[in-house]
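Student: I'll drop the sequence and a predicted model, then ask my questions.
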Amino acid sequence: MRICIIAEGSYPYVTGGVSSWIQNIAMQMPEHEFIIYAIAAQKKQQGKFKYKLPENVIEVKEVFLDSYLEEDSKWGKRFRLDAEQKNNVKALLSGEGTLDWPSFIRMLRSSKFNQVSDFLTSFDFFDILEEVCREKYPLVPFTEMFWTVRSMILPLFITIRDNMPEADLYHSVSTGYAGVMGVVAKEIYNKPFLLTEHGIYSREREEEIIKADWVKGYFKDLWIQYFYQISGCAYKLSDQVTTLFGRNKEIEIELGCEAEKITIIPNGVRITDYENLPSEKPADQYYIGAIVRVVPIKDIKTMLQSFSLIKQELPNAIFYVMGPYEEDESYYYECMQLVDSLQLQDVLFTGSVNIKDFIGKMDLLMLTSISEGQPLAILEGMAAGKPFVATNVGSCKELIEGVNDGIGSAGFIVPVMHYEQMAQAAITLCKQEKLRREMGKNAYERVKNHYRQDDVIANYRRLYSEIGGELLGRDRIRA
């Protein structure tokens, strides 16, 4: 079977998390061919892959959301949209009414437009936007609204018009642009579309926009409702949905996904990969680590503030931040400034490394994210028998404390951004070796019993066979 995995802002440009998950799916299913449809923010990322692609990945189709900058539009055309087409555009811009996505996709992909930027400078678009402004944003200057909306929806429009590779099954690993392109592929080829959500895309975009300096206050709601709108496209039109844990399923149902088509498949790790790791370190030092990308959603600054308090209590503590920092260089620079302002010693940003060379030496691991799904970083650390201090996001509490599984706690859960509680929990683990070892043992037992990579592969192998095979009665590209 030929499977097209649609990824946004992750594989193969970024390591860890969702990217590692995709790499494992492809590597451990050599019986299938995979196409990667990779959506990235900027064209400067082209070809800069962080993974050695498995042999059964036969193509990587790269799409860049900033490609609209290359379009030179012509102003003032009239395309004579029909009533349904106008209503679809208005629903997208206003967040109200019913948006018929298949009809909308057909309109954007039609030969009516030489390029979609022409539509956004047409009289038709001006009329629709003016109506939305009059009804919902009467106090916002029209010029500001026009350029904001244009920058917001142009990447979506251009992506929808892109040529999708043909496959037997399309598997998007998020909603958002990736989810919409799964629907586009389903519309073009009449092939099944599987959606997997690790984190809740629309909620994560909402958190980012609320904090963003580049979005003016009165446009924040506009951006937020836009991301909820495009996420709803994938929920409505996917054939099946998988997610990682129960709370994710509940949120997806709240956001409009049919409960009957959602299956929970947790993440997993291969326990044997974390046996007999290097563990030698100075006996008089405490090694605290974080397996994490240095980006705002991981809230590295809270981690550093926490370590500042830990260092006051435990001067011989050393903190390892294990993960890439090139993804958001400005944020990494802010973190380094914070290290200087706190006058912190013994903080090491390792960059991209083989974590197996490090985590065996750690006394404990930390995670301070403000949003998560079911973090592979925690599962990897637990497989190595390490206790965690983590924020109460995603399934972190479920991983650390379990769900009536008879296994004790594998660490401490603290509120988001609460660096004092995080520091105290870490100090407790450092000072109490017996507790630390007991929680590390619990971590290992929970992963061994409930989060095995072999189970993940078996579940997706079955799903691929069911929805991409003969059960849906579709013609297939190849057996």
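Tutor: Structure's in. What do you need? Numbering: from 1, shown residues only.
Student: please count neighbours and contacts with C-alpha atoms only from this point.
Tutor: Will do.
Student: if I look at the nearest residue to residue 284 once chain neighbours are set aside, how far off is residue 388?
Tutor: Distances taken as CA to CA, 6 or more residues apart in numbering put residue 316 closest to residue 284, at 7.2 Å, once the chain neighbours are dropped. Distance of residue 316 to residue 388, computed by CA to CA, to the nearest Å: 19 Å.
Student: so for the two, which sits in the more crowded spot?
Tutor: residue 388 (32 against 14; other CA atoms under 10 Å).
Student: that one and residue 366 touch, don't they?
Tutor: Yes. The criterion here is CA atoms under 8 Å, and residue 388 meets it with residue 366 at 5.6 Å.
Student: which parts of the longest helix along the chain are buried?
Tutor: As assigned by DSSP state H, the longest helix anywhere in the chain is helix 217-237. Of all the residues in helix 217-237, those buried under the rule 16 or more other CA atoms under 10 Å are 219-220, 222-235, 237.
Student: repeat for stretch 437-456
Tutor: 437-448, 451-453, 455-456.
Student: ditto for stretch 98-110
Tutor: So, applying 16+ other CA under 10 Å, buried residues of stretch 98-110: 99-101, 104-109.
Student: could I get those as a markdown table with distance to residue 48?
Tutor: Converted to a markdown table, the buried residues of stretch 98-110 look like this (distance: CA to CA, whole Å):
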| residue | distance to residue 48 |
| --- | --- |
| 99 | 36 |
| 100 | 36 |
| 101 | 33 |
| 104 | 33 |
| 105 | 30 |
| 106 | 33 |
| 107 | 33 |
| 108 | 30 |
| 109 | 29 |
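Student: adding another structure so you can compare the two:
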Amino acid sequence: MRIGLLTDGGYPYATGESRLWCDRLVRGLPQHEFDLFALSRSADQEQQGWVRLPDRVGRVRTAAMWTHFSEDTRHTGRPRGLTGRLATGLGRSYGRRDRRRFTAHMAALVGAVCAGAETGPEPEGVDAGTVAGLFTDGLYGLAELAGEHGGLHHALRSETTVRIVETACRAPGTGRTVHGATVPDYLAFVAELERSLRPLSLDWYDEDGLGAVDLCHAASGGAAALPGLLAKRFFGVPLLVTEHAVPLRAHYLAAPEAPLGAPVRALLANFHGLLASEVYRQAALITPGNTHVRRWQERFGADRNKLRTVYPGMEAERFAAVGEGDDEGGPATLVWIGRIEPAKDLIALLHAFAEVLRAEPDARLRIFGAPVQGAEGDTYLAQCRALAAQLFPDEATDAHAVGDNPVTFEEIGGPEVPDLAEAYAAGGVVVLSSVVEGFPISLVEAMFCGRATVSTDVGAVVEVVGGTGLVVPPRNPRALADACVALLRDPERRARLGAAARARALELFTVEQNLAAFRGIYLDLVGHAPSRWTTPPDPGDPAGPPRPFATPPEAHVLGALPPGRIAGALPAGAARPSAGVAVGAPAAAGASRVPSWALDAEGVCAGARGAGDGDA
């Protein structure tokens, strides 16, 4: 079958979220074809280029979410690439009837956003069903208008939209924050709203685009799933949503630092909340990457009957040599691995290690990582180095060798630590000190390596670790230090926890289990989906041929079929299947292929036997 993989700021770009998971999914399911529909988030991401795509990727369509609305994303010569053109319809030729339609749809959408901008997904004093109905009426109405006119960019940025936002913000019943919005806030919200709704104006919604796939698989919610919503509405394509983190949660966490006023942040938060609720409502199945994500999805309306947890798949072979070896690494060494940023709370870790060092003078802490890009990451790394120099004045200097310092800041790839597995092998205990975490990848990698772990209770940490590691409250250096000292003083316990951790990781978090889950999900969703039409049917004349799978699983028959045994199953004049068609091999042009369920035990097409062929 043909899968439309929808991504936002990730695959097929070389940088971004979910790129490794998506690449493993595409390469690990060779029986399916994939079309990619990707939204990019920055100029730097596009300059980094794409990863090398396998042959089973048929088409790639991309669109920029970071450019000005009048700019168009151009193809840069990559293989099989197609861009999503950003049309600029509904300009000066916008007729009176269409102006009324646009005003009505935009007023419904913005009115729903303003109704609960300060109270979350269940606004007080306002019926949640009414708000959701207004939002979806406005959203799909704008989508239909965009489809008729080739885009909505000028209309979404027009003075009409600004006045609609102003009216909605000043309407009775809106919260104090939104009611106090000013003209700069209206303009800022309109600009952000246009970017969020930009997928409505792409040229992906046609029979050769999203209409040609059997299933849309959104690699995250939010903007990435918006094309899937429209594919379902206009073509009946089932929608599968996978979230390893929650984009809505990330939006809330980033909001206080965003260069936007409080009214704009409140409006955007409610817009994304309403969009997430609609995505969950329309999805045929939702696959959270862990229970932490699942709880967020349920809070915003996801039906429990649609939820199925599928853990991200990770490559266990990369860490097999360390995990299966007897070397315990540095038995008195703590290892921390990750991106150096405030959310990882290295400050608390350094304070905790000062307590560890008092109890165990031979202990060492090796920090492997690089700061996140930007001034914030460099500033935080400098703060951590300064704190280390203050807490350990005699040892923490760059002039000393690695073995002489109780605390070292290192990067993976040097002569002493050439790869990631070697970094985990350098210590006897792996520490995670985060205050914010989604799915803790570094923790799973440590488990593959058979290392005992000490972690803070954030995100999906408890779910991942199970009973194979120690978990302490976040922002508690004393508890973190006590747990580390307990493991450093008990080598038998370290070994026992490390072996249990490796067994748990191999059972739950491998690429193989992830691929097996999605292999079954794809077949189940498409198998239960109703037949679709080649083009959207006319409500007055619904008759017409149903659309079969683009590439059905039964299309490839193993072995040769005797030409004379299937004659009765083929219409007059139809071409006969070629002999020796292998599983996964494309059929020759014009060749008919017989599905496996149409053959009996002898390989004869059902219905092809005559009366004397032994039928009961």
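Tutor: On my side now, so go ahead. Predicted, not measured: the structure shown is a model, and the values here were computed from it.
Student: residues in contact with the residue nearest to residue 284 of structure 1?
Tutor: Taking CA atoms under 8 Å, 6 or more residues apart in numbering, we find residue 316 of structure 1 in contact with 284-286.
Student: tell me which of the residues you listed is nearest to residue 246 of structure 1?
Tutor: residue 286 (35.4 Å; CA to CA).
Student: how about the aligned residue in structure 2 for the closest one, secondary structure?
Tutor: Mapped onto structure 2 by TM-score structural alignment, residue 286 of structure 1 lines up with residue 333. Secondary structure for residue 333 of structure 2, judged by DSSP: H, G, I helix; E, B strand; the rest coil, is strand.
Student: burial measure for residue 94 of structure 2, as a count.
Tutor: 13.
Student: do you know how far it is from residue 103 of structure 2?
Tutor: According to CA to CA, residue 94 of structure 2 and residue 103 of structure 2 sit 12 Å apart.
Student: now the strands: where do they sit in the stretch 151-300 of structure 2?
Tutor: Taking DSSP state E, counting those that start in this stretch, the strands of the stretch 151-300 of structure 2 run over residues 215-218, 239-243, 285-288.
Student: give me whichever of the ones you listed is most buried.
Tutor: Mean neighbour count (mean count of other CA atoms under 10 Å) peaks for strand 215-218 among the strands of the stretch 151-300 of structure 2, with a mean of 28.
Student: so that one matches what in structure 1?
Tutor: Under TM-score structural alignment, the match for strand 215-218 of structure 2 is residues 169-172.
Student: now do the contacts for the residue nearest the centre of structure 1.
Tutor: Centrality entry for structure 1: nearest residue to the mean C-alpha point is residue 199, 5.7 Å, by CA atoms, centre = their mean. Contacts of residue 199 of structure 1 were listed using CA under 8 Å, 6+ apart, and they are 174, 248, 371-374, 394.
Student: could you single out the nearest of those to residue 213 of structure 1?
Tutor: residue 371 (19.1 Å).
Student: how many neighbours does the residue nearest to that closest one when sequence neighbours are not counted have?
Tutor: Nearest non-adjacent residue to residue 371 of structure 1, counting by CA to CA, 6+ apart: residue 393, 5.6 Å away. By the measure other CA under 10 Å, the count of residues near residue 393 of structure 1 is 21.
Student: just give me the match in structure 2 for residue 393 of structure 1.
Tutor: By TM-score structural alignment, residue 393 of structure 1 lines up with residue 458 in structure 2.
Student: one more: residue 412 of structure 1?
Tutor: Looks like residue 412 of structure 1 aligns to residue 470 there (TM-score structural alignment).
Student: what mean distance separates the match of strand 215-218 of structure 2 from the matching residues in structure 2?
Tutor: Its aligned residues in structure 2 lie a mean 1.0 Å from stretch 169-172 of structure 1 after superposition (mean CA distance after the TM-score superposition for structure 1).
Student: neighbouring contacts of that stretch?
Tutor: Contacts for stretch 169-172 of structure 1 (CA under 8 Å, 6+ apart): 2-7, 178-179, 182, 185-186, 191-196, 464, 467-468.
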